[in-house]
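K.L.:
coords please:
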Amino acid sequence: MEDAWVHLQQFTSARIALGRTGTSIPLKEMLAFRLAHAHARDAVYSLLEVDALQQACSEAFRLPVRVLHSQAADREVYLQRPDKGRQLDAVSVAALQDLPPEDLGKNIAFVITDGLSATAVNVHALPLLSLVLPALLESGYSLSPLHLVRQGRVAVGDAVGALLQARLVVVLIGERPGLSSPDSMGVYLTFAPQPGLTDEARNCISNIRPGGLSSEMAAARLAHLVRNALRQGLSGVHLKDDLMDGLLT
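P.N.:
The predicted model follows:
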């Protein structure tokens, strides 16, 4: 008898209707599962391609691109001590404190960090920025220099944004890899960034990857959120992501 779930496979990458051999799933599916698990583990330990991103962003956007580091000295510390990934190390703090006045007080600061999948950021950060930065500049917003942060978590953007005295910080970060999405990137937006803020103060655009949310749609949503956040002076639970409402009416 045909599995009633088979026709649903076309709508999802979830592992459904795998079939069985005796009381077990088929060998092919078991091997596919193990391969997906290996890809997810590789993503967690992947490295941010700092030199390539720095050069590509500098050439594409004509903005200074600086490299910072969290307090997590290496990947093992990063995974075991999430708090250290949320804070900048002393060298990075000093570098931001020494910036010239013309680099401070901009409308928007963009921070790019590895998170739990540097693979996602290496692949998807530049395409997204290539779409959203020209749109924001065309709208008249001022941008801080771009900052790449090694071993960073979402909240490290608050530290960067506060030291840059930016009105708004946008963090591009690799998301926790799933068994079908080792390359998923997220974007977090926070108005008036300050250390100590928690997740309700942020807006999130998630699952940016070919099998999820396209760079084009993510860029449109991000530009929409940025404009509304700066106009209304808020973000997080108080800022409605109503872009789709406008498209559907």
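K.L.:
from here on, contacts and neighbour counts on C-alpha atoms
P.N.:
Noted.
K.L.:
As a check, name the ranges of all strands in the protein.
P.N.:
Taking DSSP state E to define them, one finds strands in the chain at 65-69, 108-115, 146-150, 168-174, 185-191, 202-208.
K.L.:
Kindly reformat those as JSON lines containing distance to residue 87.
P.N.:
As requested, the strands of the chain are exported to JSON lines (distance: least, C-alpha to C-alpha, whole Å):
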{"stretch": "strand 65-69", "distance to residue 87": "9"}
{"stretch": "strand 108-115", "distance to residue 87": "12"}
{"stretch": "strand 146-150", "distance to residue 87": "10"}
{"stretch": "strand 168-174", "distance to residue 87": "14"}
{"stretch": "strand 185-191", "distance to residue 87": "16"}
{"stretch": "strand 202-208", "distance to residue 87": "17"}
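K.L.:
to compare against the first, here's another:
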Amino acid sequence: METDLPALSPEDPQPDPWSGLREFTAARIALGRVGTSVPLSEALAFRLAHADARDAVYSELNLALLTSGLEQLGVSVCAVRSQAETRPQYLQRPDLGRQLHPESRKMLLQGQAPERADVAIILADGLSATAVQEHAVPVLQLLLPKLQAAGFTLAPVTIAEQARVAISDEIGQLLHAQLSLILIGERPGLSSPHSLGAYFTYGPRPGLTDEARNCVSNIRPEGLGYALAADKLFFLLQEALRRQLSGVGLKDEMGLLES
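P.N.:
A predicted model of the protein is given here:
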């Protein structure tokens, strides 16, 4: 049977009609094809992205470097850890990552925390310590002056290892803070292995669930930039204190008020 279709070699990459959309997204679209498969370069890029995501999950905080960066911002720093003893245990037992180790709890109880603070800031490795290492200090460099100029009282900044989001509830309560704000490494994706998330809770205490928190996510230069993230967090923290709530009852209306 004859055909008018041109003869194509299986090794020739075929153009993708959606290729023009690639400039608008980091998602894996319009990869093209060679025969019935994707081009070798795209297959290798996918494997590299998968390796980056796996590395992010197992990355560790450089406590000395992170502490030095925070102290240069003029804040006092303390380090704690969760009840998860190892990284595999942390990944397999999320409940242990939500609870302070007894030694860390004792240290915070015996520390020199103020009798009352407006905000307790926690930095936690989460599922991408690299994200915290790269993005937390630049965000705080912009956020802390806003909080201080507005008269916020701050508890010492806490660095938490092998930690989940909910550990901020226990830390915030021990530091007598009205609000706990945790900057934590988010679950890595194949196009964003080093993304920072920020969660805050009004009236932090153990036992709260996710509906009591607000989240600002995808903080990184390629996503939500540092300046906009700091502005958004400052607005939301002010509103949380003014309205004495957080979670589902607090909406991000910053853009509405500016328009």
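K.L.:
still on that earlier bit, using TSV, please lay out the strands of structure 1 together with distance to residue 38 of structure 1 and mean neighbour count.
P.N.:
Shown next, in TSV, are the strands of structure 1 (distance: least, C-alpha to C-alpha, whole Å; neighbours: other C-alpha atoms under 10 Å):
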stretch	distance to residue 38 of structure 1	mean neighbour count
strand 65-69	27	19
strand 108-115	18	28
strand 146-150	23	24
strand 168-174	17	28
strand 185-191	18	26
strand 202-208	19	21
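K.L.:
Go through stretch 63-73 of structure 2 and flag the buried ones.
P.N.:
Neighbour-count burial for stretch 63-73 of structure 2, counted by 16 or more other C-alpha atoms under 10 Å, picks out 66, 67, 69, 70.
K.L.:
Ok, stretch 86-97 of structure 2 next?
P.N.:
By 16+ other C-alpha under 10 Å, the buried positions in stretch 86-97 of structure 2 come out as 90, 91, 95, 96, 97.
K.L.:
need the contact list for the first one.
P.N.:
What that stands for is residue 90 of structure 2. Neighbouring residues of residue 90 of structure 2 by C-alpha atoms under 8 Å, 6 or more residues apart in numbering: 84, 96, 97, 162, 163.
K.L.:
neighbours around the aligned partner of the last one in structure 1, how many?
P.N.:
Aligned counterpart of residue 163 of structure 2 in structure 1: residue 152 (TM-score structural alignment). Burial measure for residue 152 of structure 1: 30 neighbouring residues, criterion other C-alpha atoms under 10 Å.
K.L.:
In space, what's closest to residue 120 of structure 1 - neighbours in sequence excluded?
P.N.:
Once flanking residues are discounted, residue 120 of structure 1 sits nearest to residue 183: 4.1 Å by C-alpha to C-alpha, 6 or more residues apart in numbering.
K.L.:
Residue 116 is in contact with that neighbour, correct?
P.N.:
No - Residue 183 of structure 1 lies out of contact with residue 116 (C-alpha atoms under 8 Å); the separation is 9.8 Å.
K.L.:
quick revisit: the equivalent of the residue nearest to residue 120 of structure 1 over in structure 2 and residue 165 of structure 2: what is the separation?
P.N.:
With TM-score structural alignment as the criterion, the equivalent of residue 183 of structure 1 in structure 2 is residue 194. Residue 194 of structure 2 sits 17 Å away from residue 165 of structure 2, going by C-alpha to C-alpha, to the nearest Å.
K.L.:
How about residue 77 of structure 2?
P.N.:
Distance from residue 77 of structure 2 to residue 165 of structure 2, counting by C-alpha to C-alpha: 19 Å.
K.L.:
Relative to residue 138 of structure 1, how far out is the match of residue 163 of structure 2?
P.N.:
Counting by C-alpha to C-alpha, the gap from residue 152 of structure 1 to residue 138 of structure 1 is 30 Å.
K.L.:
Also residue 132 of structure 1?
P.N.:
From residue 132 of structure 1 to residue 138 of structure 1 the distance is 10 Å (C-alpha to C-alpha).
K.L.:
who's more crowded, these two?
P.N.:
Taking neighbours as other C-alpha under 10 Å, residue 132 of structure 1 and residue 138 compare with residue 132 leading, 20 against 10.
K.L.:
which one in structure 2 is aligned with the more buried one?
P.N.:
Under the alignment by TM-score structural alignment, residue 132 of structure 1 pairs with residue 143 in structure 2.
K.L.:
Burial check on the aligned partner of residue 26 of structure 2 in structure 1, number of neighbours?
P.N.:
Matched to structure 1 by TM-score structural alignment, residue 26 of structure 2 sits across from residue 13. Counted by other C-alpha under 10 Å, the residues lying close to residue 13 of structure 1 total 12.
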